[in-house]
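Engineer: using only what follows, build the 3D model:
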Amino acid sequence: MHHQLTKFIRDIYQTNDFIPLHSPTFQGNEKAYVLDTLESTFVSSVGKYVDRFEDDIARYTGAKKAIATVNGSAALHASLYLAGIKEHDLVLTQSLTFVATCNSIYQLGAQAIFIDISLDTLSLCPDATAQYLEQHAELDCDGQCRHKLSKQNIKAILPMHTFGHPAKLEQLQRICEKWNLILIEDAAESLGSFYQGQHTGTFGKFSAISFNGNKIITTGGGGMILCDDLSAGEHAKHITTTAKVAHPYEYFHDQLGFNYRLPNLNAALGCAQMESLQQVLENKRALAARYQTYFNHSDLTFVVEPKQAHSNYWLNAIICPNEKVRDNLLIKTNEQGVMTRPIWKLMHRLPMFSNALKGKMDNSEYIEKHLINLPSSPYEIS
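Structural biologist: Below is the predicted model:
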């Protein structure tokens, strides 16, 4: 099985060299814009490319305001802070996610409640979320959602759009309305993904996108906060630039802030990448279609986009029939120079989150043992 799979992937990428999981492509104005930045000397947090990049992302996603940050983790941390998440608050999120989702919660002194995923989205399950709240939460006389036993405030729901496949956002919005919770999206992996025709990251009050080197487009490192209104966006920009009050020469900061501003040098790269985004997305969907056809008559199941969603297929994935098959494929493909990877360890299994509140994890545990990610670089598909 692994020999045929390795040959198929090598035929796609037309190489006998090592094939990474996801590498960036630079086929446009990247070099020209970066050189322009160097020549301007505006390589840090001020410059025309930062403003342009923010405008490009806001226009593409439909967000009211987009604020560039040094990385996706900073964008998510600031999003939670802007949403009013404080020490001892609780945030409902999925255990099957990248660790940055949870780090951002705990860095504010808050805690996670881990909820199961839906098998068709690999993202936070609305049914499991609603069930947990019905069993363990209550609304107090002020309308604040509280955990029945600990009496802690439950403040937000934080889905992560796994591998770019959108969560069931409409259902999660309804749960937030019922329980007076804030929806914050970890859209780190889902630039170019849409749910019911609306871009991910624009359903929540705040959302975070990542432009790490392995994402759909890259700024080397970098992230973006998406805001649902202009005033929130201005506040986001203020606190991510150390909350400095504008003045010709005085240094005055009027509140706690973060030094999270994306450098102009990185933004220049992002602007060039945005010019090629549509072609990259088309290439990635073509790649996903080839994988899907290949696995149609196989014991391995290709992960397809959910209903009512248009996914960017950031990372392609397959579900193996059992753990033994998964482990054998991982070993053999990597030995043959084709990078494949298992999904992340579930967050509630990590030592720093092991005492967190959680619901049942049947779907998450199944996916943890059965899923493999395949090479997904957006190379031109012939």
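
Engineer: from here on, contacts and neighbour counts on C-alpha atoms
Structural biologist: Noted.

Engineer: what helix or strand does residue 66 sit in?
Structural biologist: strand 65-69 (DSSP states H and E).

Engineer: next secondary structure after that strand?
Structural biologist: helix 72-82.

Engineer: second input sequence below; structure requested for side-by-side comparison:
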Amino acid sequence: MTNSLIQFIRDTYQSNEFIPLHAPTFNGNEKQYVVDTIESTFVSSVGQYVDKFEQQIEQFTGAKKAVAVVNGTSALHTALYMAGIKNGDLVITQALTFVATCNALYHMGAAPIFVDVSLNTLGLCPQATETYLEENSSLNADGECIHRHSQQRIKAIMPMHTFGHPVELDGLLKICKKFNLVLIEDAAESLGSFYKGKHTGTFSDYSAISFNGNKIITTGGGGMVLCHSKNAGAHTKHITTMAKQPHAFEFFHDEPGFNYRLPNINAALGCAQMETLPDFLKRKRLLAHHYQAFFKNSDFSFVKEPKHCQSNYWLNAIICPDVASRDTLIKETNASGVMTRPIWQLMHRLPMFKSAFRGPLINSEFIETRLVNLPSSPTDIKEPLHV
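Structural biologist: As a prediction, this is how the structure comes out:
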């Protein structure tokens, strides 16, 4: 299997050179817009491209307001802050996630509760979440959800749309209503993904998108906070720009703020990338179908978009039959210059989160030992296979 997969990937990318997991693609107006910012001298926090980039994201996602920030982690941190997460709060999230999800909680003074994921979505499982809450929490007289063991407030549920596959949002929203919780979406990986026709990140009051160099579009670094209203967006913008009141020359800051402004030169790159995003999504969907056809009659299961969803297929993934086959595939592909990666270690295995509360993580542990990510950069499929 491994040798045929390596050849398949090389044929797909028409290359005998090193094939990365996900490389940025620049085939539009990126150079023109970046040079424009340099010539204008407005390369930092002031310039036309920041506003334009925010507007492009709003138009594409349907968000009421989008606020550009320096990276995905700062977007998560801001979303948590704006959603009212306080020091000492608990937030239900998944152990099967990138560490930034939990780092943002840590820097808010909050702590995660790890709940299992669904095998269908790779994201937070509504059934496991509801079971955990029923067994471990109660609503107090003020309607707050209280963790029985620690007596801490459980404030929110924060799922991550893993590799761009939307979680079961309807189920999680029902749980939030039942237990009086806030939903915050970690949509870092899911620009271009839709749940029942609505873009991920727009189901919650606040969510976060990432534009790191390995994402579906990039600004070099960069992130975006999606907000549920224009007023909330205006306050978010204020908070992320040092909470400074506009004035011709005075420096007056009316509340604690963050220096999270996205530089204009990065936004210029993002504007050009947004112009080519529809083409990226089309090519990545063809690539996913190509992989799916290749693995159709094998012992390896290709991770498909969930029912009623349209995934951006940011990173294509397969589930291997067992740990040994996973390890062999990763070792041999990388040795041959084709980059593959296992999924992240579960968060409770990391020293800073080992004491976090958690429920049973059966699905998370299964996926952790069997999932492999495959090269997923957009490419032109010359002769697509048929599923």
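
Engineer: what's the TM-score for these two chains?
Structural biologist: Once superposed, chain against chain, the TM-score is 1.00 (TM-score structural alignment, normalised by the length of structure 1); 382 aligned residues with a Cα RMSD of 0.5 Å.

Engineer: now the strand holding residue 66 of structure 1 on structure 2. Mean distance?
Structural biologist: Superposing on structure 2 and averaging over aligned pairs (mean Cα distance after the TM-score superposition for structure 1), strand 65-69 of structure 1 comes out at 0.1 Å.

Engineer: helix 72-82 and that strand, what's the angle between them?
Structural biologist: For strand 65-69 of structure 1 against helix 72-82, the angle by axes from the mean of the first three to the mean of the last three Cα atoms, to 10 degrees is 130 degrees.

Engineer: strand 65-69 of structure 1: how far from the chain's middle?
Structural biologist: 15 Å (Cα atoms, centre = their mean, to the nearest Å).

Engineer: so what touches that strand?
Structural biologist: Defining contact as Cα atoms under 8 Å, 6 or more residues apart in numbering, one finds that strand 65-69 of structure 1 is touched by 50, 53-55, 57-58, 75, 222-230, 233, 236-237, 240, 260-262.

Engineer: which residues in structure 2 does it match up with?
Structural biologist: Aligned using TM-score structural alignment, strand 65-69 of structure 1 spans residues 65-69 in structure 2.

Engineer: chain neighbours aside, what residue packs nearest to residue 342 of structure 1?
Structural biologist: Of all residues not flanking residue 342 of structure 1 in the chain, residue 372 sits nearest, at 4.7 Å (Cα to Cα, 6 or more residues apart in numbering).

Engineer: what helix or strand is that neighbour on?
Structural biologist: Residue 372 of structure 1 belongs to strand 371-374, assigned by DSSP H and E.

Engineer: so which elements touch that strand?
Structural biologist: Under the contact definition 3 or more Cα pairs under 8 Å, 6 or more residues apart in numbering; DSSP states H and E, strand 371-374 of structure 1 sits against strand 316-319, helix 323-335, strand 341-342.

Engineer: so where do the helices sit in the stretch 51-200 of structure 2?
Structural biologist: 72-82, 100-107, 126-136, 169-179 (DSSP state H, counting those that start in this stretch).

Engineer: so stretch 300-314 of structure 2 corresponds to what in structure 1?
Structural biologist: With TM-score structural alignment as the criterion, stretch 300-314 of structure 2 aligns to 300-314.

Engineer: stretch 247-261 of structure 2 too?
Structural biologist: Counting by TM-score structural alignment, stretch 247-261 of structure 2 corresponds to residues 247-261.

Engineer: for that stretch, measure first residue to last.
Structural biologist: 18 Å (Cα to Cα, to the nearest Å).

Engineer: now that stretch: how far from the chain's centre is it?
Structural biologist: 29 Å.

Engineer: in that stretch, which residues are buried?
Structural biologist: Neighbour-count burial for stretch 247-261 of structure 1, counted by 16 or more other Cα atoms under 10 Å, picks out 257-258, 260-261.

Engineer: turn the residues you listed into JSON lines, including distance to residue 84 of structure 1.
Structural biologist: Output for the buried residues of stretch 247-261 of structure 1, formatted as JSON lines (distance: Cα to Cα, whole Å):
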{"residue": "257", "distance to residue 84 of structure 1": "14"}
{"residue": "258", "distance to residue 84 of structure 1": "15"}
{"residue": "260", "distance to residue 84 of structure 1": "18"}
{"residue": "261", "distance to residue 84 of structure 1": "20"}
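
Engineer: looking at the residues you listed, spot the one nearest residue 34 of structure 1.
Structural biologist: Relative to residue 34 of structure 1, the closest of the buried residues of stretch 247-261 of structure 1 is residue 261; by Cα to Cα it sits at 17.4 Å.

Engineer: among the contacts of strand 65-69 of structure 1, which are in strands?
Structural biologist: 223-227 (DSSP state E).

Engineer: need the residues you listed in JSON lines (columns: distance to residue 366 of structure 1 and neighbour count).
Structural biologist: Formatted as JSON lines, those follow (distance: Cα to Cα, whole Å; neighbours: other Cα atoms under 10 Å):
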{"residue": "223", "distance to residue 366 of structure 1": "31", "neighbour count": "29"}
{"residue": "224", "distance to residue 366 of structure 1": "32", "neighbour count": "31"}
{"residue": "225", "distance to residue 366 of structure 1": "32", "neighbour count": "35"}
{"residue": "226", "distance to residue 366 of structure 1": "32", "neighbour count": "36"}
{"residue": "227", "distance to residue 366 of structure 1": "34", "neighbour count": "29"}
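
Engineer: which residue is the nearest non-sequential neighbour of the residue sitting nearest the centre point of structure 1?
Structural biologist: By Cα atoms, centre = their mean, structure 1 has its centre lying nearest to residue 188, at 2.2 Å. Among residues not flanking residue 188 of structure 1 along the chain, residue 209 sits closest, at 3.9 Å (Cα to Cα, 6+ apart).
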